[in-house]
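> prediction below, plus the sequence it came from.
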Amino acid sequence: MGDAAAGWPGAGTQRLEDLAREAFVPGGVLSRAAEAFRPRSGQTEMAAAVARTIEQGGALVVEAGTGVGKTFSYLVPALLSGERVLLSTATKTLQDQLFARDLPRLADALGLPVRMALLKGRGSYLCTHRLEMARQDANLPDRTAVRTLAKIEEWAQGTRTGDLAEMPGLDERSPVLPFVTSTRENCLGSQCPKFRNCHVNNARREALAADVVVINHHLFFADLAVRESGMAELLPTVRVVIFDEAHQLNETGVQFLGQQAGTGQVLDFTRDMLGAGLQFARGLVDWQQLAAATERAARDLRLVVGRATPGSRLRWTGAAPEGVDERMWGGALEQMERSLAQAAEGLGTVSEIAPDFVRLHERAALLAQRLAAFTREPEPGAVRWVDVSTHLRLVESPLDIAEAVQQKLLKSGATGGEAEAAARRAWVFTSATLGDDARLSWFTEPCGLGDAEVLRVASPFDYPSQAAVYVPRQLPRPNDPAHSGAVAALAQRAAQRIGGRTMVLTTTLRALRAIGEQLQARFQGSAAIEVLVQGQWPKRRLIERFREGAAEGRPGCILVASASFWEGVDVPGEALQLVVIDKLPFPPPGDPLVEARGQRLELQGRSPFNDYFVPEAAVALKQGAGRLIRRESDQGLLVVCDTRLVQMSYGRRLMAALPPMRRLNDETEFDEALGRLGG
């Protein structure tokens, strides 16, 4: 991009901060980029702070409340700076929005010739070699998968990018996707017969040639851990790095900065080995026998764990995970290593026939190496556990990303030229929710950003007039078995009053199922209300249907959801006017990572509850409540079905973390407020 800002009216010797402020004045350049643009002091203040950080270098942390317009606050100074910029988001949704809408619109309004690129993880792109292999694969799950594969083949003829998100109607949960995408483990690299036209490599080449590159946090940390994603070449050439949706940075980072091995990876390897063996070297090795032995070893390891609840995490502080027989666990791990060694031996005999066998041999050795690491003591300061689902995932991770950020990003302790380059680089971290204290320590502490400049910009919304919060006093206690039923009954009655327009956010999958089933049973066959439940449709389809609401004579909607729906879901207008939260979103106390973080605080003489559990709940509650008011014209009600919010001393701190909505004191006031919405 060079000195792109030099071509912008008013540029020249002006400081970047002044240029940025000018863009936000009434009738300024932004009025051409955004419909109904209105100057907001908070938006301009944030843009000025970002501009100063870009000019001076260093780290800036900005909590920008809903409605501030933070996207333009960081994009305007970043584009005007003329520097090479890396933008990272937590979700592919925002990644696509920045690349396809916000960046082009803004660059056009500013009159800047900016070359942009979108870079996702390799699992987002079609692998044409694996697509070709999938045609010969007899392991496709069912006829639906065969039909989906045929549609992907047809789409593959015309796509330029290979980005599967661009394919109409493709379910992001489709079981076909692992057959037509590559992973770091199974990619053949330069030995691939389709290497010249590889969509992943094309995307990386475009990124290396671009002025602004849009990536996501998963890709960023995957590279930080393994130096493989193409970022290794890209990051040193970038002087401005901006993380949006930064509240997810720590939890994303710890996934990549430790070690992992899983029975799912072993089964994927087994499937690929059998497919390649039967296609390229049938009869040379007993592929069926090798695959059966490896598959049996993976399934035996899963069976050793027994009937642990799917979705649970098992503590692992000794020789075996909690509740698992040490002798059986050790024996099953050894058997899996042996079966992988036998597979590697068979693959070694045919390695010259096709590059697929060379890569499969490497994968067998790598999987065995990863499993062996879990027979040794964990690294100091790390926590180890087992994720349980249909498969097992063995995990060892640091408690946070602070050390990685300090050493690998900010280059703390660096000397000479490396230190000078690090000092010049600008890091911007922003989100609508980053903590509940002035220093935003919930975010800055685990991310190693204690010395960063911190800015908090309040939302411009008039919350006292736009929204109200109600805590029903008559509900059962949160741990009472009758609680979910009472939440469902309240949501049912309220949604009937306002014709749907209700989102119920749960803190557990058990509550999701209980509340969803009760509401669907109550409204079955109803022409007035349709109940949508997470997991029954793809997320994108659920949100699209919910946004439609009662338009065109369709029923109004209740959406019951958990986890990923607490944030990043934008439903402005009348389609959403009531958010019901079932319980205060404290971290699960039995989670091994949560426990280890609490124990570390105890060793430091601090309170795990006050310094970890309450701030975590405050941030999550603020995220959930943030679904309600998305525009200046929105009106709505928040119901928190947890009496601890008004009965416990920490409730005041949690209530203070919420936007300043007016309080409804009893059921009568709640009914009157519902009546005003229903009218």
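Perfect, I can see it now.

> contacts, neighbours, all on C-alpha from now
Will do.

> Leu621: what's it in contact with?
Leu621 makes contacts with Leu584, Pro585, Leu654, Leu658, as judged by C-alpha atoms under 8 Å, 6 or more residues apart in numbering.

> put this next to the first one:
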Amino acid sequence: MVAGVFAPGGVLAQADAHFQPRPGQTRMAMAVARTMAAGGRLVVEAGTGVGKTFSYLVPALLSGERVLLSTATKVLQDQLFARDLPGLARTLGLPVRMALLKGRASYLCLHRMELARQDALAQEPGVARALASVQDWSRHTLAGDLAELTGLDERSPVLPLVTSTRENCLGTPCPRFRDCHVHRARREALAADMVVINHHLFFADGALRESGLAQLLPTVRVVVFDEAHQINETGVQFLGAQLSTGQLLDFGRDLLVAGLRHARGLADWSGLAAGLELAARDLRLVAAALPAGTRLHWGHESPQGVSSAPQGQGVSDREWAPRGAPDPEPAPQGVPAQAWQSALQRVASAGAQACSALAPVSEMAPDLLRLHQRGCELLDALARFCGPAHPDAVRWVEVAAQLRLIESPLDIAQVMRERLLAPPAGGDSPEKPAAGPGRAWIFTSATLGEDEQLSWFTQRAGLQDAEILRVASPFDYAAQAAWYVPRHLPAPASPAHSPALALWVGKAAEQLGGRTLVLTTTLKALRAIGAALQQQFAAAPGARLQVLVQGQWPQRRLMERFRAGADNGQPGCILVASATFREGFDVPGEALQLVVIDKLPFPPPGDPLVQARMRRIDQAGGRSFKDYALPEAAVALKQGAGRLIRRESDRGILVLGDTRLLTMGYGKRLLAALPPMRKLASEDEFEAALLALARGAACAAGATRSSTTAPAGA
């Protein structure tokens, strides 16, 4: 039945005149259908253009099973739920109940919206206007999904005021529980045949205790992870422990509002809130001299088996304290120990005073009861960070607008094996909800590794025994795309690299009329290249190009403007963006024809999580650069290259601004990970290819203008 849907003359061909049967798509769909019927674990790498979404949706819809679909982002969730699933269900003629389930922060909290009016932040004019807009929308929304408010910036300060978190949600005692949008979404999910979630939601609070999944998972036999390459990094964010100065500030703000509302005069709520705020800010100020984005190692490591990586790979050969040392590291690396310990003590003291004041009044209102529980949870988290780290975890401090204390596992393999993928001990269980086939787990993405066993993905996810399927892209990359390395660029470590690359990109993009995406490996390079390009075109008033830089506009607006290109008389675009645009950014057609990757995307050597992973490989007798850093770079490079060709008619050039691809021995391995594009060996060959793209784009634009101005019936 599944094969017939994809066959020539099948259901999809009848419904869409542009549908083209693809052997790879059918092959993947059959493997998915087989796994769904028999149970087990299937990992599929489906190259760009295979049509992997339909390859799992068709078997899922035809299976008759309840299916949980998890994808990487809320944008992809919305696309699945609003377009792909209902459209395909109509085509197949299947009545299917579908539900969309997001995390709490995606939904309006009616109770917190009412409290927001009393918050000092809500008195600021900009926040007050945004809050009024939310309140007006709240009167007619059914789902309460804030994505409906297209005019609300995702960075708006009003969002924390009108949404709940696991920490501040009151649950069933909430006075607005019956109308709660989160609760309604969970009820709909429990009654649905197809439930669309995201990876963050899946792993939140240990994957099972939060967001309704504890009830949902035991009733679902089939689970599909799309964009599965992200699940490891998503999972480690949620499976460890975190404490931030932002949490402390939020707690203090809520303490003041709830205390004055429900227990005025029974404690010095203003003084308690001020004490918490001061302690949180003092903790942040301990690292005030460090730039935002810094990650500070914090903890002991085992000295056994530590070996140095090849020189220049950024792996330290320092001696580490014995694993499991009884005393924790007194302070994060680079932070004065005495100042750090004093700041933690002030936080503990302020938190303890708040909890003591809340204890006798906590039964007076649900808000106060939850605040008391939150205070105790924050103190428990603080106590954990004052003790030694778990022996199989890494601990660090992240410096940003707030300070975050983080302890994380190195990967999700153990959790996946023990909590989710382990065979049932007997009888019904979350892993095997009823007699018959076991649970079916499908993991798919366009990029899951560089070797036949996809070990980059399977080892970290505990899926070494899964069935592996690799389906190549149907695109003719040799005809559609080429790659080029400008040999004249300075070494990637040189301060001159970013300015030189920006100058070269500007000249190329001007010939092409924009249509250029620059992907940088660091935020420093993002700012340098973006500023240099904006200055370059600001100094040339006649240039018909607009330089877009990530961070200067909201991400969605950047994407929409870039996709629009030179339509409606607008200038062409150069978009300079970081790694977040390496995946999930889809620009089919001629709006994107030149992708530039500034440097080889090796994992940052100073990152504590990266260091810990590399040490573990070295201690096990492996070679961390070869076994970790190179595969990471290969996958990231492949993801960036994947932005260029999105359909059969696309044409483009991939530029790699790192001469190490040509001069270092590992360059061949990285180039082999790319789609099989043709090589441009010289500047002359590049210029000829660029000119051909420019001429093709001009012809296409002329044809479009002619068709739109031709008389009726022409």
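Good, I have the coordinates. Predicted model, so just to flag it, every value in this text is computed and none were measured.

> now the TM-score, please.
Scored by TM-score structural alignment, normalised by the length of the first structure, the superposition of the two chains gives a TM-score of 0.96; 661 aligned residues with a C-alpha RMSD of 1.4 Å.

> that older thread, biggest separation within the contacts of Leu621 of the first structure, which pair?
In the contacts of Leu621 of the first structure, two members sit farther apart than any others by C-alpha to C-alpha. They are Pro585 and Leu658, at 13.2 Å.

> mutual contacts of these two, please.
In contact with both Pro585 of the first structure and Leu658: Ala618, Leu621, using C-alpha under 8 Å, 6+ apart.

> if we can go back for a sec, any chance of TSV for the contacts of Leu621 of the first structure, columns neighbour count?
Written out in TSV, the entries for these read as follows (neighbours: other C-alpha atoms under 10 Å):
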residue	neighbour count
Leu584	22
Pro585	19
Leu654	21
Leu658	18
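
> please pull up the equivalent of Leu584 of the first structure in the second structure.
Superposed on the second structure with TM-score structural alignment, Leu584 of the first structure falls opposite Leu600.

> now do the same contact list for that match.
The neighbours of Leu600 of the second structure, taking C-alpha under 8 Å, 6+ apart as the test, are Thr521, Ala633, Leu637, Leu656, Asp658.

> just the ones of those in helices?
Using DSSP state H, the members of the contacts of Leu600 of the second structure that fall within helices are Ala633, Leu637.

> out of the contacts of Leu600 of the second structure, which comes closest to Phe54 of the second structure?
For those, the minimum distance to Phe54 of the second structure (C-alpha to C-alpha) is 25.9 Å, reached by Leu637.

> mind checking how far that closest one is from Gln480 of the second structure?
18 Å (C-alpha to C-alpha, to the nearest Å).

> equivalent analysis for Leu12 of the second structure, please.
When Leu12 of the second structure is compared with Gln480 of the second structure (using C-alpha to C-alpha), they lie 26 Å apart.

> still on that earlier bit, how close does the match of Leu584 of the first structure get to Thr522 of the second structure?
Separation of Leu600 of the second structure from Thr522 of the second structure (C-alpha to C-alpha): 11 Å.

> cool, and Leu368 of the second structure?
Distance, Leu368 of the second structure to Thr522 of the second structure, by C-alpha to C-alpha: 44 Å.

> higher neighbour count, the two?
For the pair Leu368 of the second structure and Thr522, the greater number of neighbours falls to Leu368 (24 against 16), based on other C-alpha atoms under 10 Å.

> which residues does that one contact?
For Leu368 of the second structure, the residues meeting the contact criterion (C-alpha under 8 Å, 6+ apart) are Leu255, Ala258, Gly259, His262, Leu358, Val361, Ser362.

> again, only this time at 7 Å
Ala258, Leu358, Ser362 (C-alpha atoms under 7 Å, 6 or more residues apart in numbering).

> tally up the residues packed near the last one, please.
Here the neighbour count serves as a burial measure; for Ser362 of the second structure (other C-alpha under 10 Å) it reads 20.

> likewise for Asp451 of the first structure?
For Asp451 of the first structure, the count of nearby residues is 11 (other C-alpha under 10 Å).

> what's the answer for Leu674 of the first structure, then?
A count of neighbours around Leu674 of the first structure, defined by other C-alpha under 10 Å, yields 20.

> Ala287 of the second structure maps to what in the first structure?
Structural alignment places Ala287 of the second structure opposite Val305 in the first structure (criterion: TM-score structural alignment).

> list the contacts of that match.
Shown in contact with Val305 of the first structure (C-alpha under 7 Å, 6+ apart): Val324.

> ok, Phe585 of the second structure next?
Listed by C-alpha under 7 Å, 6+ apart, the contact set of Phe585 of the second structure reads Arg643.

> now the strands for the stretch 301-450 of the second structure?
Defined through DSSP state E, counting those that start in this stretch, the strands belonging to the stretch 301-450 of the second structure, from first to last, are 393-399, 403-409, 440-445.
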